[in-house]
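>>> generate a structure from the sequence data that follows.
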Amino acid sequence: MVRFLDLFKPVSRFIPEVRAPQKKVPFNARLMWTLAALIVYLIMSEIPLYGVTTGGTTDPYATLRIIFASNRGTLLELGIGPIVTAGLIIQLLAGSNIISFDRSDPEDRGLFTTASKVFSFVMVIVQASLYIVSGVYGVISTTQSVLIFVQLLAAGMVIMMLDELVQKGWGIGSGISLFIVAGITQNIWWMSFSIAPPPGGDGRSYGAIVALFQGIMGGLAPLEWIYRSGWPDMIGFLMTLVVFAFVVYVEGMRVEIPISHSSYRGYRSRMPIKLLYVSNIPVILAYAMFANIQLVGQFVWSRWNADNTNFVFNMLGMYNRTESGGMDAIGGLAYYTTSPGSLSGVAADPIRAMLYLLIVVGFCVLFSLTWLEIGGLGADQMADQLLQSGMQVAGFRRSKKPLEKLLNRYIPTITLIGGMIVGLLAATSEFFGVFGSGMGALLAVSILYQYYQTMVQEQVEDLYPFLRGALG
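Sure, this is the predicted structure:
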């Protein structure tokens, strides 16, 4: 019987790829390649799509652009959305055993990478098409549609290559992580210090800190210095600091299991199991799913349910066309997977806010538990890794079964609690207007911490090459 991955063998030779370096690239060179990829990303995020006019229209994906590292109306309209969505599909297929592969087999790993690229390319085509036909850009001609599609397709391929360039060993860390943290940093800086006045605002600048001083100098009431509905304010800024501090604290929480080396009886250490064991993966997958619900919902509504009279389609999403030409969700699954946006939105529809909170937390927990097996983080896989590295838990026989049983006491429970924490953090932070959202804070802290650890390890390996094997 032909395996699913074997279907990609004929096309693997035609898939463009970045070749891995033949030998380890020096740290400084990897840093330069990483900066080069980041600069290309930032330039692309400022180049407008030819043939698109977005001024004066609402952005239906504004709250989801954080995890997609995207920028509306530019070459990065899709951002890393197709890659994340393809990853979601691939992981679900792997979790259901439709895709089976041996992680230790180089050929299987190569086929899995090829499959991921093919799915990413297909998702670029699908998402670009849905953006165009669902009316996100308004009423456009056939020529404009073709031009926009070609631009989005080319930009998607460039982002895929940049991500592979960084991941293959030319850069540091992951291209996706790099682009996400760059987008979050841009967003927080803009919401804090932008001097441009927002359209329809109170005359003050968009940035909260700039608006604070303008309010003080303008003689406004003290409450108006720190709070303004619908725009970045000092309450949101202070909550951003609180959320970042909380995430840093939670990132440091862990359970430590004493371990020893079978060959060195005097050697003792501890294996840490972080509270956020599966890191930011669950929240990325959950919001990627919400974004695709929005995308499909808008397409279906604009084509077959513009009057909101079809019961089945209404379950997916009901919309109203705004004066600016955008689409606002007013019912269905698309409505309840969209954040109310602020405390005033929560007060206006508390049932929606509560359902949104439950949905986010529920899917974060679900994806956390699913990722244990898919990502090779379950007790079974961790026990194998410990035994293969010559480690064992102090007081236990050097055998897989007792080790797996011990790890099962901690890993599933910690994963469940961690999934609930990231879900609660992501949802409630949006209610309080946190800059970059709580999801952004979680992603930024975890990604920057990973980069810090990677850079420290790289520098230690360059200074002390004999430690390279011990550090992995």
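>>> drop to CA atoms for contacts and neighbour counts, all remaining ones
Fine.
>>> so is N320 in a helix, a strand, or just coil?
Following DSSP: H, G, I helix; E, B strand; the rest coil, we place N320 in the strand state.
>>> same check, this time on F396
Secondary structure of F396, per three-state DSSP, is coil.
>>> what's near enough to touch it?
For F396, the contact set (Cα atoms under 8 Å, 6 or more residues apart in numbering) comprises P402, L403.
>>> rerun at 10 Å
I259, P402, L403, L406 (Cα atoms under 10 Å, 6 or more residues apart in numbering).
>>> could you point out which element follows the helix ranked longest in the chain?
If you go by DSSP state H, the chain has its longest helix at helix 400-431. Next helix or strand after helix 400-431 toward the C-terminus (DSSP states H and E): helix 437-463.
>>> mind checking how far that following helix is from the chain centre?
Its chain's C-alpha centre and that of helix 437-463 lie 15 Å apart, by Cα atoms, centre = their mean, to the nearest Å.
>>> and the helices in the stretch 251-400 of the chain?
Along the stretch 251-400 of the chain, the stretches classed as helices by DSSP state H, counting those that start in this stretch are 281-304, 311-316, 332-336, 343-348, 350-374, 379-388, 400-431.
>>> what's the burial count for S134?
S134: 20 surrounding residues under other Cα atoms under 10 Å.
>>> skip the chain neighbours and tell me the closest residue to it.
Excluding its sequence neighbours, the residue lying closest to S134 (Cα to Cα, 6 or more residues apart in numbering) is F299, at 4.2 Å.
>>> follow-up on the earlier one: and of the helices of the stretch 251-400 of the chain, who's closest to Y464?
Evaluated over the helices of the stretch 251-400 of the chain, closeness to Y464 peaks at helix 379-388, with 24.5 Å, by Cα to Cα.
>>> ok, S12 - contacts?
Applying Cα under 10 Å, 6+ apart to S12 gives the contacts G110, L111, T113, T114, A115, K117, V118.
>>> what's the closest of those to V434?
Nearest to V434 among the contacts of S12, with distances taken as Cα to Cα, is K117, at 34.1 Å.
>>> surely the closest one is in a helix?
Yes. Per three-state DSSP, K117 lies within a helix segment.
>>> now the other sequence, so there's something to compare against:
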Amino acid sequence: MGWKEAAEPVLTRMPAVRRPEGHVPFKRKLAWTAGILMLYFFLTNITLLGIEAGQADDLFGEFRAILAGEHMSLLQVGIGPIVTASIVLQLLGGANLLGLDTDDPRDQVLYQGLQKLLVIVMTALTALPMVFAGGFLPAQQSLTLGGFTFDHTQIQLLMFTQIFIGGVLILYMDEVVSKWGIGSGIGLFIVAGVSQRLVTGFIQPAEGGFFYNWYLILTGQMEIGSLVSGDGLYTLLMGDGGQIIALLTTILIFAIVVYAESVRVEIPLSHARVKGARGRFPVKLIYASVLPMILVRALQANIQFMGQIMYSQLGDDMPSVLGTFGPDGQPVGGFFYYTAPIYSPEDWMWWTGEVAQQAWMVMIRIGVDLTFMVIGGAIFAIFWVETTNMGPEATAQQIQNSGMQIPGFRQNVGVIEKVMERYIPQVTVIGGALVGLLAVWANMLGTIGAVTGTGLLLAVSITYKLYEEIAEEQMMEMHPMMRQMFGKE
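Got it, this is the predicted structure:
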């Protein structure tokens, strides 16, 4: 008996959100999306019951803009377990170790059940060390609720249960948006988190806010140093004062992503039976979207997560080849330092005196981060295209099923697939590598609100795609025949 037969009773019984029977009106989809978004913000504002007052270490740190959620809240783990489970499944599927045919309805159910089971397991594995290892989420020594007193261990179990429930909730919230709303829940949560940080970075009425800092500079309440000596110029351009480079980087990322989304190769199509009905199949430069970047950054986040756990357990006994850590708990040398992404200008500008590491160490770190993002972006883009039915074979089948064909070629799936193979694989690799390069560049220069370059890149691209999906939904709402042509009915 194979693993599918053994696991089928469990995987087919995993709770699932029911799919809509037929077309869901646009307004209802919008209502479901808005409702889930409100629920997400509500859950991020629920502080974990039993956590010790004060600042707890955020193991995800700078990855928070990508992994969504909120530190010390019910959504502590964010979309991390969902993304980690996707990485595992894509690697297993890419190596053909699962033996699942996604065109088979039975295997589709098994795949979805396996994904849910993996997410639940990953949620537990992520929450356990956060609560029980080190002082990442310190629990109160005692807590009284309803006349019952919890001791320290019971409070830790209570906190673990809350985080676990939050991780499961975000899994099903994502599924509700995917089936009943517009876009995907993962994309929606990333946009929500990044937008909140970006708006706060601009308008917060405290030191660190862009407009408030400039108010302090112009009124002489903030000292920036001498422009002649260079200290003042650095503060205005790169420092926490003027943040001019961060502002320019933020604007450039918006412009570059919107431009890159419009760069495409358009393959002409004509309807086989309806004379005069023509269309185009766009192969965009960022064909796989920027979502594979989540997988790359999540892989890096998991590596750093493991480093923090090991350091919390071993302390100074940790082998230096693996990593040495500073007083703030961040790696300053070894494997975990070189594999840590560049977050801001302060991480690599060694000549300013703010970086403790030598120039050669910083250059190795930049090289590793660049290699990881460019090559990883290309590889995960390929996996993403194949597992989301965007590859040449799946695309050719969709065109054939819609009754369309490529003018000048026979109406045959194999012929259409060969034409698609001229464009899709190459564009997928180029687009994935380009997005990785953009993310590292934006991180090195910094962004407003410290959302990180990857977070901003994801937010802009997801918002653009959300706009396209809304436009498509409105078009299909106005012209019901379009739903049948595109297989949405």
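>>> TM-score of the superposed pair?
With the length set by TM-score structural alignment, normalised by the length of structure 1, the two chains reach a TM-score of 0.88; 454 aligned residues with a Cα RMSD of 2.5 Å.
>>> which one of the helices of the stretch 251-400 of structure 1 lies closest to L238 of structure 1?
That would be helix 400-431 among the helices of the stretch 251-400 of structure 1, by Cα to Cα, at 11.7 Å.
>>> what about the helices in the stretch 101-250 of structure 1?
With DSSP H, counting those that start in this stretch as the criterion, the stretch 101-250 of structure 1 has helices spanning 106-133, 142-165, 175-193, 208-217, 222-226, 234-251.
>>> deepest-packed of these, please.
Comparing the helices of the stretch 101-250 of structure 1 by mean neighbour count (mean count of other Cα atoms under 10 Å), helix 175-193 comes out on top with a mean of 21.
>>> and it, how far out from the chain middle?
12 Å.
>>> that helix vs structure 2, average distance?
Taken over the aligned residues, the distance from helix 175-193 of structure 1 to structure 2 averages 0.9 Å (mean Cα distance after the TM-score superposition for structure 1).
>>> and that helix, which stretch of structure 2?
With TM-score structural alignment applied, helix 175-193 of structure 1 matches the range 185-203 in structure 2.
>>> contacting residues around the residue sitting furthest away from the middle of structure 2?
Centroid-distance maximum for structure 2: K275 at 43.3 Å, with Cα atoms, centre = their mean. K275 of structure 2 makes no contacts at all, as judged by Cα under 10 Å, 6+ apart.
>>> then the one 5 residues further on?
Residues in contact with R280 of structure 2 (Cα under 10 Å, 6+ apart) are V265, E266, I267, P268, L269, S270, M404, I406.
>>> with adjacent residues omitted, what lies nearest to the residue most central in space within structure 2?
The centre of structure 2 sits closest to I294, judged by Cα atoms, centre = their mean, with a distance of 3.5 Å. In space, I294 of structure 2 comes closest to I66 once its chain neighbours are excluded; the distance is 6.6 Å by Cα to Cα, 6+ apart.
>>> and the helix or strand encompassing the one you found against structure 1, how far off on average?
I66 of structure 2 belongs to helix 64-67 when assigned by DSSP H and E. Compared with structure 1 after fitting, helix 64-67 of structure 2 deviates on average by 1.2 Å (mean Cα distance after the TM-score superposition for structure 1).
>>> and the helix or strand just after that helix, what's buried?
Note on helix 64-67 of structure 2: by DSSP H and E, the next helix or strand toward the C-terminus is helix 80-94. Neighbour counts over helix 80-94 of structure 2 (16 or more other Cα atoms under 10 Å) mark G80, P81, I82, V83, T84, A85, S86, I87, L89, Q90, G93 as buried.
>>> now do helix 80-94 of structure 2: distance to the chain's middle.
Here helix 80-94 of structure 2 is found 13 Å from its chain centre; the criterion is Cα atoms, centre = their mean.
>>> what angle do it and helix 105-132 make?
Using axes from the mean of the first three to the mean of the last three Cα atoms, to 10 degrees, the direction of helix 80-94 of structure 2 lies 140 degrees away from that of helix 105-132.
>>> got the angle between helix 80-94 of structure 2 and helix 152-180?
Using the same axes, to 10 degrees: helix 80-94 of structure 2 against helix 152-180 is 60 degrees.
>>> what's helix 80-94 of structure 2 packed up against?
helix 64-67, helix 105-132, helix 152-180, helix 185-203, helix 292-314, helix 359-387 (3 or more Cα pairs under 10 Å, 6 or more residues apart in numbering; DSSP states H and E).
>>> for V274 of structure 2, what are its contacts?
Applying Cα under 10 Å, 6+ apart, we find V274 of structure 2 in contact with G403, M404.
>>> how far away is it from L291 of structure 2?
Distance, V274 of structure 2 to L291 of structure 2, by Cα to Cα, to the nearest Å: 36 Å.
>>> same check, this time on V131 of structure 2
V131 of structure 2 is 29 Å from L291 of structure 2, by Cα to Cα.
>>> please apply the same query to G276 of structure 2.
36 Å.
>>> next one: A459 of structure 2
Distance from A459 of structure 2 to L291 of structure 2, counting by Cα to Cα: 10 Å.
>>> which one of these two is surrounded by more residues?
A459 (27 against 21).
>>> I figured that one hits L188, correct?
Yes. At 8.7 Å, A459 of structure 2 counts as touching L188 under the criterion of Cα atoms under 10 Å.
>>> buried residues, stretch 43-56 of structure 1. List them.
Residues of stretch 43-56 of structure 1 classed as buried: M44, S45, P48, L49, V52, T54 (neighbour count, 16+ other Cα under 10 Å).
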